[in-house]
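J.: Generate a structure from the sequence data that follows.
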Amino acid sequence: MSEEVLVAVRDGVLEVTINRPEARNAMTKSAAEAIAAAMDRLDAESDLRCAILTGAGGTFCSGMDLKGFLQGELPVDSRGGFGGLTTWTPKKPVIAAVDGFALAGGMELAFACDLIVAHAEAKFGIPEIKRGLVAAGGGAVQLPRLLPRPLAMELALTGDPIGARRALELGLVNRITEGPAIEGARELAGAIAANGPLAVVATKGIVRDSWLWPVEEINQHQNPYIAHIFTSEDAKEGARAFAEKRKPVWKGR
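T.: Below is the predicted model:
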């Protein structure tokens, strides 16, 4: 694992930290590949329930490392795209914990996660257009899916950032914190990790993929995600724990 990315496990949650504070956590190819490797670990280890992606030194990610770009390097993973996560997602949930700036590819990386917790003073933006570039890591595509078109156009065409409170109002952010964003992210991760792991994976898959499904084919497309859930040991344990008024003990099967 690259020293540009730190990985730790805390209470069943994989915490992945972009560790280039001297460069505002600008993304390099090695960091992107390390994040992708961490996401593979998230899916591979049954004791891990979800992940938090954050940045060291009070900044989430300021986008592509321009020095590397000028030398011909693109900060992408062959499967996961920018930051190892913008064109692929693990089966388990990923929470972005955003302090400081999430700009350009950094904003796209945050949006590639499933949920976002941000410090109240954090800022989000895709300023690529100010440098003659295009937000090609998903920003120009995702914004009009998340916002009314005029608002998406304004953010994309001006390149100006918005604050976390405005992002919360627009539904781009789940929660904001007055302290470090990772504190709120850990709280949210804990709520997710307490649930049935098979059900969490299936539910993320449905929420992520179902916007492509024709209404008349919803059940047909959903069945492969849930067919094994209702006959699982976890489903029986969840019902039993409810009846016995205790916390369930999940087995992931």
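J.: rest of the way, CA atoms for contacts and neighbours
T.: Noted.
J.: how distant is stretch 186-197 from the center of its chain?
T.: 15 Å (Cα atoms, centre = their mean, to the nearest Å).
J.: What residues of the longest helix anywhere in the chain count as buried?
T.: Counting by DSSP state H, the longest helix found in the chain is helix 29-44. Within helix 29-44, the residues scored as buried using 16 or more other Cα atoms under 10 Å are 29-39, 42-43.
J.: what's in contact with it?
T.: With contact meaning Cα atoms under 8 Å, 6 or more residues apart in numbering, helix 29-44 is reached by 1-2, 4-5, 7, 14, 16, 18, 48-51, 73-77, 80-85, 90-92.
J.: export the buried residues of helix 29-44 to a markdown table and tack on distance to His221?
T.: A markdown table is the format used below for these (distance: Cα to Cα, whole Å):
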| residue | distance to His221 |
| --- | --- |
| Lys29 | 35 |
| Ser30 | 36 |
| Ala31 | 35 |
| Ala32 | 32 |
| Glu33 | 32 |
| Ala34 | 33 |
| Ile35 | 30 |
| Ala36 | 27 |
| Ala37 | 29 |
| Ala38 | 29 |
| Met39 | 25 |
| Leu42 | 25 |
| Asp43 | 22 |
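J.: Another for comparison:
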Amino acid sequence: MPRTTAPEPSDLPAPPDTTGDFTADAARVGAYLREAGERTAGLPPRRERSPEQQERVEGVRSAARTARLAFVREHGGRLHDALTDGGRTPLGLRELAFGAADFLPGLVPTAETVAAERRCTQPEKEGHEVDQGILFWGLLRAPEAGRRILDAMRRPMPRSLGALAEFRRTGTAALGTVTVERRDGIGHVTVHNLDCLNAEDDALADDFETAVDLVLLDDGVRAGVVRGAPMTHTRYAGRRVFSSGINLTRLYNGQISFVDFLLRREVGYIHKILRGLSGVPGEPAGPFAGGGWEKPWLAAVDTFAIGGGMQLLLVFDQVVAENDAYFSLPAVQEGIVPGAANFRLGRVLGHRRARQVILGGRKIRAADPDGLLLADDVVEPEQMDKAVRSAAEALDNPSVTANRRMLNLADEPEDGFRRYMAEFSLEQSRRLYSADVMDNLERTWISRSRRS
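T.: Got it, this is the predicted structure:
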């Protein structure tokens, strides 16, 4: 049976121009995207395509993405209004992504398409998440829509609200890869993703955000502490590890989500640590609402904080590290963007050092002079427990919360963060499917397979 091939990209008309009329433009771009989809339907899986077939697919998809970009650039705010009843129904990232797929078919992948892609390795995927990156670029760059999204993503998760009563009663919560324990007014969040040195993935993101919510919601907790558990890994057995960054094995296997992990962690639990919760059920709205839902946070860094672990430190109020720990951001070597580190690190290390870390892969030892720009207190390993306890007690002060809020307002105006996240959405989704990232994942995976 002969294979179906896509027509030449030149057979697809040029993307339609926008007119400024939301309804008319939605109809025009919808028709165009349907036609583009028909041009690639029936092809064999990506791994089985000839180079000529893949080139044709990429030509059609490039034209379709030009149409998507033009539409969301013009109508990002209006699209968010349509999806949220004019902002009256707060929706998070996942609800917006799949709501947009229903509202304008072809604009972004459906839930079924994303689920099917997740069954493929990253190099075998079609890259439909790039279209989600385009969507959130358009939504977040629209000022009112972007602010609404950031606010919606700081709301407590249903899972957190469901666990709150039991946590308030017992002071403990076991959340899969994370545990939370209330001790003397301090919420201790311990990460124990033991089989991968606390590497981050979708499951850890959900567990970690639940823990952050519980710390912020519980009236008996006045400050939060995050620390890694002792490891079972042969090389680090018995040693605590803060974080080894993104789980590259899961990324290779297609199990790292753009929306539910790479984008969600930045505007979800990391942003909650920085600014606290919004929209707590039963609490009044208003300019002074929510003051009780923001608390100071301490990070305790044992051994290393790599990648996403180092990114996390940039929003903590205080960092205690053991003197042989180190910090690094190997995202350039991996080929991706290190979250909001590009937005924040220059304020911490300075312009030149930030580039050395992000672009040059420089490691910073906690005991080095530059280490004191990332950690407030650097101690011997055997002194860590005492130093963490002392630092957490110092944060347990009502004036700390008020002052951290004012510092964060001055250091990082939310609109600046919103604009950064809009561009991050586009860049990170593209990097996730770029040829060099695919090649790097293949080489890393093959190398690890040979060693195991």
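J.: List the TM-score for the superposed pair.
T.: Once the chains are overlaid, their TM-score stands at 0.75 when taken by TM-score structural alignment, normalised by the length of structure 1; 208 aligned residues with a Cα RMSD of 2.2 Å.
J.: rewinding a little: between the helix or strand following the longest helix of structure 1 and helix 29-44, how many degrees?
T.: Where DSSP states H and E defines the elements, the next helix or strand beyond helix 29-44 of structure 1 is strand 50-55. Computed by axes from the mean of the first three to the mean of the last three Cα atoms, to 10 degrees, the angle separating strand 50-55 of structure 1 from helix 29-44 equals 160 degrees.
J.: ok, average deviation of strand 50-55 of structure 1 from structure 2?
T.: With mean Cα distance after the TM-score superposition for structure 1, strand 50-55 of structure 1 departs from structure 2 by a mean of 0.6 Å once superposed.
J.: what stretch of structure 1 does stretch 421-440 of structure 2 fall on?
T.: Per TM-score structural alignment, stretch 421-440 of structure 2 has no counterpart in structure 1.
J.: and that stretch, which residues are buried?
T.: 421-433, 437-438.
J.: and stretch 297-316 of structure 2, which stretch of structure 1?
T.: Using TM-score structural alignment, stretch 297-316 of structure 2 lines up with residues 94-113 of structure 1.
J.: Same check on stretch 347-363 of structure 2?
T.: Aligning stretch 347-363 of structure 2 against structure 1 (TM-score structural alignment) gives residues 145-161.
J.: mind listing what's buried in that stretch?
T.: Quick answer for stretch 145-161 of structure 1 (16+ other Cα under 10 Å): 152, 155-157, 159-161.
J.: What are the contacting residues of that stretch?
T.: 103, 123-130, 135, 139-140, 143-144, 170-172.
J.: would you list every one of the strands in the stretch 201-350 of structure 2?
T.: 223-228, 297-301, 304-306, 318-322, 326-328 (DSSP state E, counting those that start in this stretch).
J.: Compile those into CSV and extend it with columns for mean neighbour count and distance to Ala24 of structure 2.
T.: Output for the strands of the stretch 201-350 of structure 2, formatted as CSV (neighbours: other Cα atoms under 10 Å; distance: least, Cα to Cα, whole Å):
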stretch, mean neighbour count, distance to Ala24 of structure 2
strand 223-228, 25, 50
strand 297-301, 26, 49
strand 304-306, 25, 48
strand 318-322, 25, 52
strand 326-328, 23, 49
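J.: Kindly reformat the ones you listed as CSV containing distance to Glu74 of structure 2.
T.: What follows is these, written out as CSV (distance: least, Cα to Cα, whole Å):
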stretch, distance to Glu74 of structure 2
strand 223-228, 42
strand 297-301, 39
strand 304-306, 39
strand 318-322, 42
strand 326-328, 39
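J.: among the ones you listed, which is nearest Glu382 of structure 2?
T.: strand 318-322 (8.5 Å; Cα to Cα).
J.: so what does that closest one touch, helix or strand wise?
T.: Here strand 318-322 of structure 2 touches strand 297-301, strand 377-379, helix 384-395, going by 3 or more Cα pairs under 8 Å, 6 or more residues apart in numbering; DSSP states H and E.
J.: Measure the mean distance from it to structure 1 post-superposition.
T.: Averaged out, strand 318-322 of structure 2 is 0.7 Å away (mean Cα distance after the TM-score superposition for structure 1).
J.: That strand relative to helix 384-395, how many degrees between them?
T.: On the basis of the same axes, to 10 degrees, strand 318-322 of structure 2 is oriented at 170 degrees to helix 384-395.
J.: what comes into contact with strand 318-322 of structure 2?
T.: Against strand 318-322 of structure 2 from outside (Cα under 8 Å, 6+ apart): 297-303, 313, 366, 374-381, 384, 387-388, 391.
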